[in-house]
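Novice: Sequence and predicted structure, then a few things I'm wondering about:
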Amino acid sequence: MASGQQLSAIKGSKVLMVGAGGIGCELLKTLALSGFQDIHIIDMDTIEVSNLNRQFLFRQSHVGQSKAKVARDAVLRFRPQISITPYHANVKDSDFNVDFFKQFSVVLNGLDNLDARRHVNRLCLAADVPLVESGTTGFLGQVTVHIKGQTECYECQPKPAPKTYPVCTITSTPSKFVHCIVWAKDLLFAKLFGDKNQDNDLNVRSNDAASSSEHSEDVFERRKDEEIEQYGKRIYDHVFGHNIESALSNEETWKNRNRPRPIYVKDVLCDELLPRNGNLDKVPATDNLSSLSAMAYLGLKNPQDIWSLKENSRIFFAALNLFFSKRQEDIGNLSFDKDDHLAVEIVTAAANIRAASFGIPLHSLFEAKGIAGNIVHAVATTNAIIAGLIVIEAIKVLQNDTKNCRMTYCLEHPSRKMLLMPVEPFEPNKACYVCSETPLSLEVNTNRAKLKDVVEKIVISKLGMNLPLITHGSGLLYEVGDDLDEDMVANYAANLEKVLSELPYAITSGTSITVEDLRQELVCNIIIKHREEFDEEKEPDGMVLHGWTPVPAVENSKDATTTINGASTSSASKSTPTDMEDDDELIVVEPGIETIPAGKKRKLSDISNSETETSTDDKQAKKISQKLEENSDVTILDGGNGDISKNISR
């Protein structure tokens, strides 16, 4: 039962929810039932069938409608007296600026990506509004509180970098099934159905007579009057046969690796490519083209079965046939979509055929879709637990009871019957460039790198700025905005193509530049350090940004320990989950270990349970410590929607 003080704080508050998916549905319900009277919701997504098993405010009839608006209508049916304002929009839209955020008492995040989270964090800092972050992935969950000047901000501790794979590994020497998925999704699918003008290693030709014929244009261009079946055979033989043979010609590559085997149509499908003589007329007509299925056409029913090489090959040809016969208008403009069943089928089949070539175990459609679409199923009860914790922390914030705020982790394997592990928040990180305005340093070859490289790879990609403005001293080098005249736009466009040392206000070693984002009201100083060479594999950007990572913990644990129920454990090896989302897409970033700066301690709060209040011996303390570490080794970015992206990129 809420106290009179709590009820007063709740009823007098104005709350902003960002995200109306897995956690968001539970959160909106809990806020409404807890007495909150004025709630605003921002969510840019529409409802999909895959949402319905856990986002309980939505029904089949709502598919295709705005999540924010449907969630509002559903809650108002049992709490008609409260005010809920939905926005079917992107939180990064210009309408949601600092002034917009200033009207709220607290902001509650349930997002599914780092970029939007960082954006909201910066707006909350600029508006001086407390932020409560959250996330779930399976049985794991977390809630964190961020108050300007009192606790760390969302970006005080660096988030683990997305898992990436070198292009040469993907195209030439795959050793894991995920490499084959990335190849099939980002290279082959893009070449077949996306922009035909893109250039990648799939264009490599062998010395085969067919590839040196009069048809020397792009291999993936369908020739005039070429039958779909013949086109499919040519593509199959090229990517699974000729390209492998071409790779095998480099003997040095295979000295210490298992040699792949080329696979050709004639080796796998001695009979017809498709049963029923390739008759696609039996495929039912449908307005929902993304529901077309090669599996259904071939009579394969169980997505958890692992298809044979022959079955994968037939799926490949059937899916290709369906794309060109039923979705011809889409060809040239498609990008991979995990909700496009036909796209998932052809990517699964292609990845499995390539895996067979390189001696990698084959995977089922269910497994392949999980990897390609970055899916891990959400647990509805975890979403409900986390939503409850969000409201508890929000009430503390509204009562200015910040000393009792906790970052709480929901554990998969409870320690000593403790499902929830509360931890005192960090103080602000003095090295954080977002909330402490600490300068960063950028190593770059100032004689080769262009301003465009810095803007794209550093300012936008790594610093997360949307409308950057770059100055050197009193000189303005770059700006984005709708109010710029044509001359200014042309001038900045010209600057983008110039190397740093040749800009009107030259950037050389020792130069300090200022980068601002006017919408986020964020200012960051970057000190340039010239460097001649970079490792193409380890430093593919050709530049390295330093400065926002915390100081490494010292080896002597007295200055760098985490206290758990009275027992100390080294924090140097500890990693902590940091966020999650609430949509249908959870993003779990596979991870780097987050280290805790020396001299900073993170303590569990006192727990009003006689068992947990008692002192523990070293053995038991170590077990608790290990459990917390085991459940804190990933950064949870999901809002409880059920899809977790591992951010596979090339």
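Specialist: Cool, got the structure.
Novice: Only C-alpha atoms from now on, for both contacts and neighbour counts.
Specialist: Noted.
Novice: thought Leu57 was touching Arg72?
Specialist: No. Applying C-alpha atoms under 8 Å, one finds Leu57 not in contact with Arg72, separated by 9.0 Å.
Novice: I'd like to know how far Lys255 sits from Asn243.
Specialist: Counting by C-alpha to C-alpha, to the nearest Å, the gap from Lys255 to Asn243 is 19 Å.
Novice: neighbour count winner among those two?
Specialist: With neighbours defined as other C-alpha atoms under 10 Å, Lys255 and Asn243 compare such that Asn243 has more, 21 against 9.
Novice: check which helix or strand covers the more buried one.
Specialist: Applying DSSP states H and E as the criterion places Asn243 in helix 243-248.
Novice: How far off centre is that helix?
Specialist: 33 Å (C-alpha atoms, centre = their mean, to the nearest Å).
Novice: So which residues of the stretch 251-400 of the chain form strands?
Specialist: Counting by DSSP state E, counting those that start in this stretch, one finds no strands in the stretch 251-400 of the chain.
Novice: before we go on, here's another structure to hold up against the first:
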Amino acid sequence: MAAMFGGIVGQEPENTRYDAQISVFGSKLQNKLEQAKIFMVGSGALGCEFLKNLALMGISCSQNGKLTVTDDDVIEKSNLSRQFLFRDWNIGQPKSTVAATAAMAINPKLHVEALQNRASPETENVFNDAFWENLDAVVNALDNVTARMYIDSRCVYFQKPLLESGTLGAKCNAQMVIPHLTENYGASRDPPEKQAPMCTVHSFPHNIDHCLTWARSEFEGLLEKTPTEVNGFLSNPSVYVAAARTAGDAQARDQLERVIECLHGDKCETFQDCITWARLKFEDYFSNRVKQLTYTFPEDSMTSSGAPFWSAPKRFPRPLEFSSTDPSQLNFILAASILRAETFGIPIPDWAKTRNKVAAEAVDKVIVPEFQPKQGVKIVTDEKATSISSASVDDAGVIEELITKLEQISKTLPPGFHMNPIQFEKDDDTNFHMDVIAGFANMRARNYSIPEVDKLKAKFIAGRIIPAIATATAMATGLVCLELYKVLAGGHKVEDYRNTFANLAIPLFSIAEPVPPKTIKHKDLSWTVWDRWTVTGNITLRELLEWLKEKGLNAYSISCGTSLLYNSMFPRHKERLDRKVADVAREVAKMEVPSYRRHLDVVVACEDDDDNDVDIPLVSVYFR
């Protein structure tokens, strides 16, 4: 037995000493875990799983430790299937608060604070310098790249470890971002997702995804963006008109045209007006536009190379003929009418919410003018040669005419009139949003002989819902928590950490050491993205240039925010050289340093003695 453990009779066995060492190490690590100060951003599916794991690990369980979790979102019904700390009665409550309360039920000693702030530049008074400097690690549980990039930039700035993870269906990943050891999250980017060309979406769809992309765009344009534009004009007409004149371009003209159409040609005062609007939109989208398209490009059209224009993947469309006896068409008209009425604040009769004889009769009352295709209409295609060029338009002149017309229309509106923009919400089955989008998409699919989809399938595609798999979420959070032990224990080298990518559907497991940060060298100096040079004292611009000169760097430009404080090419800037950096920043960049910050950051462009540009770290001037 002694030989088995490599020991000698009469001596303490090696395994006993090893167990004792492990016990001491475990005790020290547990102490670090309990006193850890962790910032977790997000409390959705990943966040719930993280909170459960952190509670079980004993993270932040002493009075010196603290787990701060923030999320500005509230719980929705669709969250319950994958965010396991929430229950039916929590719907409508803040995610962070409910998740933190559930985590404390798992471990009552957990010292957690729940906030409802979005981590962004606008909340840096909440998550200020003192907050960031006091952290031991940051855990991301986010669902979008923009927020991840912002948190990554703050972790780089304050040199804090970031434990990044994400899931996509059966795929999951975990990335360790460790100061001075690994590259940061923003150092590498995934290639952008391929999107269908706009000409395909607008005129030549060949699958239901194209139809739903178009439907979502039209929904937002008609029911959210245009009413928002109307309110923008009504809230401050002079400012709105001045902005349109200043822009003077086609986009400004289009916006004015939409506002005028909404307040004049398409204005609704009764629910019957809303039905008329919806019925005419149906005719426009699914009959008239198709007739115009097939008139411009007949079925036997040829491309400039002599090939058939309507060859795969293009599908030759057929106009729809409306019938109130068609359940899908009638449902679309009624749903669109209801949402249009909401934007104008018009009461909705009960009969409008059900398909019945009264509803059908109301729709059949609408008089639809006959459509005649026009010559010379420009339709964008992937064949530039087939596009018919239109004469140039004097945008500025047209804008003046539109402004005059809009000012006349505004005088006819009742006092205090405003519209109610509708933001797309996929999870409420009673709000008719998905009824309109599914109707838009399926009617268009009929035009192009594309198989239609039910409302649930349409919700998944238009709502950009990616099914969450609990095992992928559990795996991602488990991998991160294993790495968190290393982060809090401290003293580890880059080869001790692991980045992981897994696809449970294949299955594929790729585990690798993190990539070190790129190192820039200049003479006997070297730095990475993690470095930030600091200068203490309320120095002048000249003193800053001299400080850099001592490092063998010739600074020729200094900027703060988006403003240029100094550039050697501008003679007048030399007058600023003997002024304090902070004073020049206040005057030129309008930079008022908040009370919780003791410094300001400047970006300096430098050259070496051979006139080669040298990218140096951010320079922080501590003047307080």
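Specialist: That came in fine, so what should we check first? Note that the structure is predicted; figures quoted are calculated from it, not measured.
Novice: Tell me how they score on TM after superposing.
Specialist: Put the two chains on top of each other and the TM-score (TM-score structural alignment, normalised by the length of the second structure) is 0.59; 416 aligned residues with a C-alpha RMSD of 4.2 Å.
Novice: got a list of what Glu479 of the first structure touches?
Specialist: By C-alpha atoms under 8 Å, 6 or more residues apart in numbering, the contact set of Glu479 of the first structure is 467-470, 492.
Novice: what's the closest of these to Glu412 of the first structure?
Specialist: Proximity of those to Glu412 of the first structure (C-alpha to C-alpha) peaks at Leu467, which lies at 40.3 Å.
Novice: For the counterpart of Leu51 of the second structure in the first structure, pull up the helix or strand it's in.
Specialist: Correspondence of Leu51 of the second structure to the first structure, assessed by TM-score structural alignment: Leu28. Element membership for Leu28 of the first structure, per DSSP H and E: helix 22-33.
Novice: Who are the packing partners of the helix or strand following that helix?
Specialist: Later in the chain than helix 22-33 of the first structure, the nearest helix or strand by DSSP H and E is strand 38-42. Under the contact criterion of 3 or more C-alpha pairs under 8 Å, 6 or more residues apart in numbering; DSSP states H and E, strand 38-42 of the first structure touches strand 15-18, strand 83-87.
Novice: Columns mean neighbour count and distance to Gly135 of the first structure on top of those, output as CSV?
Specialist: Below are these laid out as CSV (neighbours: other C-alpha atoms under 10 Å; distance: least, C-alpha to C-alpha, whole Å):
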stretch, mean neighbour count, distance to Gly135 of the first structure
strand 15-18, 24, 12
strand 83-87, 18, 21
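Novice: Between those strands, which one is closest to Ile395 of the first structure.
Specialist: Among those, strand 15-18 sits nearest to Ile395 of the first structure (C-alpha to C-alpha), with 10.9 Å.
Novice: average distance between the closest one and the second structure?
Specialist: With mean C-alpha distance after the TM-score superposition for the first structure, strand 15-18 of the first structure departs from the second structure by a mean of 0.9 Å once superposed.
Novice: which outside residues touch that strand?
Specialist: With C-alpha under 8 Å, 6+ apart, strand 15-18 of the first structure has contacts from 24, 38-43, 91, 104-111.
Novice: Looking at these, state which has the most neighbours.
Specialist: For those, the largest neighbour count, defined by other C-alpha under 10 Å, is 37 neighbours, found at Leu111.
Novice: got the contact list for Tyr185 of the second structure?
Specialist: 149, 152, 164, 175, 177.
Novice: quick one on the thing from earlier: any chance of the helices and strands packed on strand 38-42 of the first structure in CSV, with distance to His363 of the first structure too?
Specialist: Converted to CSV, those look like this (distance: least, C-alpha to C-alpha, whole Å):
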stretch, distance to His363 of the first structure
strand 15-18, 36
strand 83-87, 41
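Novice: Can you say which of the ones you listed is nearest to Ser610 of the first structure?
Specialist: Comparing those by C-alpha to C-alpha, strand 15-18 comes nearest, at 35.3 Å.
Novice: count of residues packed around His215 of the first structure?
Specialist: Neighbourhood size, His215 of the first structure [other C-alpha under 10 Å]: 11.
Novice: now Glu513 of the second structure: how far from Ala114 of the second structure?
Specialist: In terms of C-alpha to C-alpha, Glu513 of the second structure sits 33 Å off from Ala114 of the second structure.
Novice: Then Met434 of the second structure?
Specialist: 33 Å.
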